[in-house]
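> Starting from these lines, generate the structure:
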Amino acid sequence: MSEIWARAILATYRWAGAAAYPLIGGYIGWRVNKGKEDRARRHERYGRPSRPRPAGPLVWVHAASVGETVAVLGLIEHLLSGGINIVLTTGTVTSASVASERLGERVIHQYVPLDLKPAVNRFLNHWRPDLAIMAESEIWPMTILELGARRIPQVLVNGRMSDRSFENWRKRPYLAEALFENLSHVVAQSEVDGERFRKLGSRPVTVSGNLKVDTALPPVEEDALASLREAIGDRPTWAAVSTHEGEETIAGEVHQKLKRRHPGLLSIIVPRHPERCEVVKAALEELGLKVATRTSKDPVGADVDVLLGDTIGEMGLYLRLTEIAFVGRSLTGEGGQNPLEPAMLDTAVLSGANVQNFRDSYRKLISGGGARLVRDGQMLAGAVNFLLNNEEKRKGMMAAGHATVAEMSGALTRTVSALEPFIHPLILQSRLEGNHRDGEL
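Now for the predicted structure:
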């Protein structure tokens, strides 16, 4: 009975979405006005393509935002090396920019269609993917059902299941099973994630580790780095990165507490969402701090308290300017943000305690001595002060974090191995069709 109920709910979701489709324009328009959508390409959200489908095998890779996009770069490179066409979808303007910078025209980028039957159908009718690869925690019922109905294999890679999501799905086990049974394979980040997917009905499930460990170091424009390093000189620095609402003010208060103890202190603050930076700048200036923004190319003079990172795709620049990094969405937010990138770039990692979404990574970093958790802003100020005063301890945390990340490597190899039954036939098909076309020429 529960199975029938679950399928009835999914059918209702399908047709309710179809009915709501004509009314969704206002929502997209609102997002465009907020800078959350690309005005010139918003038709892609309705599944309308902006590019033709290339001949030959094609894999659809979906990565919701910047973190997921960076995580799948190595996997995409592997697919491209086999001659497979890729349409990469993302859901944010910032992730589209990262995809363009890192991959250029080697992949076809589209914004992901809304999870509504008309949009998903239009997308699938045009692109006709041979395989769908979704990253991390992207569970879209309509997309999963439509791929399943067309018998297109769909694989979740770098799979992650948060505490909240798991509890929500566990309350509706038959609904979860009706969806997750459509997944051809789940490649999970950790044993905890893997077991959660198994309990929700996914088969088979393998564990790879975190793909983000196997990504290349974030790129940096060397001239910009050299210029900022020259401007900063030997001033003490620390960074608060991937911050969410409220954490920028905490970082500003930390600066106020520490600047007398550390003359010339420069705080580097990089909000997770750059569109918030005007509000963030105003809040910091209300604290009496002088702020220089990256986009304005304000000089980082000796009187500047805060360098505000309001650009997209320059995290590699900001993290290379310091040896101490607080990672946000962990004091005022829930779930945390990825600490691996700061550790890879040789920073001592600090974070609040709300890191449920990256529990495995933090557990390993803390155990190895590369990261510390803080309770509040006062404790954060104390930790930053301690690390600024103790070079040996700071360098030790930096080295420990780097070593821990190195030990966690190998996720890409394990993911590729799990995907081999799906990818190998497409590589063979690409080579055969390529040879055939070459012969005709």
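> rest of the way, CA atoms for contacts and neighbours
Fine.
> Go through stretch 64-80 and flag the buried ones.
Residues of stretch 64-80 classed as buried by neighbour count (16 or more other C-alpha atoms under 10 Å): 64-76, 79.
> Could I get those residues in a markdown table, plus columns for distance to Met344 and secondary structure?
What follows is these, written out as a markdown table (distance: C-alpha to C-alpha, whole Å; DSSP: H, G, I helix; E, B strand; the rest coil):
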| residue | distance to Met344 | secondary structure |
| --- | --- | --- |
| Ala64 | 22 | coil |
| Ser65 | 20 | coil |
| Val66 | 17 | helix |
| Gly67 | 14 | helix |
| Glu68 | 17 | helix |
| Thr69 | 17 | helix |
| Val70 | 14 | helix |
| Ala71 | 14 | helix |
| Val72 | 17 | coil |
| Leu73 | 16 | helix |
| Gly74 | 16 | helix |
| Leu75 | 19 | helix |
| Ile76 | 21 | helix |
| Leu79 | 25 | helix |
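> I have a second one here; can you model it like the first so I can compare?
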Amino acid sequence: MLFHLGLPLVALRLWLRARKAPAYRQRIGERFASGLPVMQRGGIWVHAVSVGESIAAAPMIRALLAQYPQLPITVTCMTPTGSERIKALFANEPRIQHCYLPYDLPWAAGRFLDHVHPQLGIIMETELWPNHIHQCAKRAIPVVLANARLSERSARGYARFARLTQPMLAEMAWFAVQTEVEAQRFRDLGARPECVAVTGSIKFDLSIDPHLLERAAQLREQWQATRRPVWIAASTHAGEDESVLSAHRTLLASHPDALLILVPRHPERFDSVHALCQQQGFTTVRRSSARAVTPDVAVLMGDTMGELLFLYALADIAFVGGSLVPNGGHNLLEPAALAKPVLSGPHLFNFLEIAAMLRTAGALQEVGDATALAAALQHLIAHPQEARSMADAGLAVMKANQGALRRLLDGIERLMAKR
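Take a look at the predicted model:
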């Protein structure tokens, strides 16, 4: 009953999101397990809430396709951007099935599971939905929480609803957790200790196209930007773009040819951020326009989907957003894997362990505001050997912590062997 009382709020939230991003108006039936696409039954179900989780899940999904060549894999998400990313990642894979995950209502969860009838459910990171998990348990479908993470703040939130959280976690088959600290949080909240294992973060197992840096160098040569200082501010949120542009203005005073690649996190902000760049007097080109970046261009706005790694590859220095505002940060390992010195704001509560590793290795520098960001950029441009040392340190951290994907796949294989 409690979940149904929340339906008006769910409908209101969907309507508000649809006003900002019209894609939310499409496929509404799927969110209530109505009009689901025709699907093969009996495979593996993977849930990745949005873009970041979809990208993180991709190597695992490809490995599962290879390991179980006879099984379909159903990949669900909650956002239009996540949906587009899943379609792009697996466009040529006929065994990948996709739809939105229905809202966490008992009847919707049950209808979805009866439609797909998976042998195993895999949820990425921390998307815990009690009704979906309970409906899986009723059907004897084991559920894995893969690449699991749980911040202290999230743990406190779940603890406030212990009567709901404890039985939900107890019904899950396996937690493949990133760190021991987070593993203990899951145990404290009610996960069965024998079902919790520290496997590490599969984000360290990021697969990079070996030709990516070469293609980026070629494009910079076409732009006549080989010697230009180029930095990227990636996955920025509302409230950060102003600071980023302020830092870039300061940088231009000492390096007039500097180029900023600005990549807002959410597509619905592309137009407003582009307008902000123009209002502030920056000559700006949108990546989607396919226009060349000429020497007079000060800002390239990354408004395309699926190109973030390539945009990182184009830059000399990377700032990772969601961190100057209290959003918890985003994936610091993507620029590190491309051997870029990494800057971020102080708000990294979603990536504390990874941030600590990079910080200890000398691969990450945190800044508190636009002034500090500009100073860090100027210092790294003036001291290329120091920038190189940061980049090498980040790459070393990546290599030293790989192997989580193999450990995760081994655990999944053990569960599948019991089916």
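> can I get the buried residues of stretch 64-80 of structure 1 in TSV with distance to Pro263 of structure 1?
Listed next are the buried residues of stretch 64-80 of structure 1 as TSV, based on distance: C-alpha to C-alpha, whole Å:
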residue	distance to Pro263 of structure 1
Ala64	42
Ser65	38
Val66	35
Gly67	35
Glu68	39
Thr69	39
Val70	37
Ala71	38
Val72	42
Leu73	41
Gly74	42
Leu75	46
Ile76	46
Leu79	51
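> Which of those sits closest to Pro173 of structure 1?
Distances from Pro173 of structure 1 to the buried residues of stretch 64-80 of structure 1, taken as C-alpha to C-alpha, are shortest for Ala64 (25.0 Å).
> how about the closest one, what's its match in structure 2?
The equivalent of Ala64 of structure 1 in structure 2 is Val49 (alignment by TM-score structural alignment).
> Report the contact partners of the closest residue to Gly313 of structure 1 other than its chain neighbours.
Of all residues not flanking Gly313 of structure 1 in the chain, Val98 sits nearest, at 6.1 Å (C-alpha to C-alpha, 6 or more residues apart in numbering). Val98 of structure 1 makes contacts with 66, 69-70, 312-313, as judged by C-alpha atoms under 8 Å, 6 or more residues apart in numbering.
> cool, and Trp238 of structure 1?
Counted by C-alpha under 8 Å, 6+ apart, Trp238 of structure 1 has contacts 266-268, 322-325, 384.
> Can you tell me which of the buried residues of stretch 64-80 of structure 1 is closest to Asn389 of structure 1?
Comparing the buried residues of stretch 64-80 of structure 1 against Asn389 of structure 1 with C-alpha to C-alpha places Gly67 closest, at 32.3 Å.
> follow-up on the earlier one: the helix or strand harbouring the residue nearest to Gly313 of structure 1 maps to which residues in structure 2?
According to DSSP states H and E, Val98 of structure 1 maps onto helix 93-103. Under TM-score structural alignment, the match for helix 93-103 of structure 1 in structure 2 covers residues 80-90.
> Now do the strands in structure 1.
58-62, 85-90, 108-111, 131-135, 154-159, 185-188, 205-207, 237-243, 266-271, 291-293, 306-308, 324-327, 348-351, 371-373 (DSSP state E).
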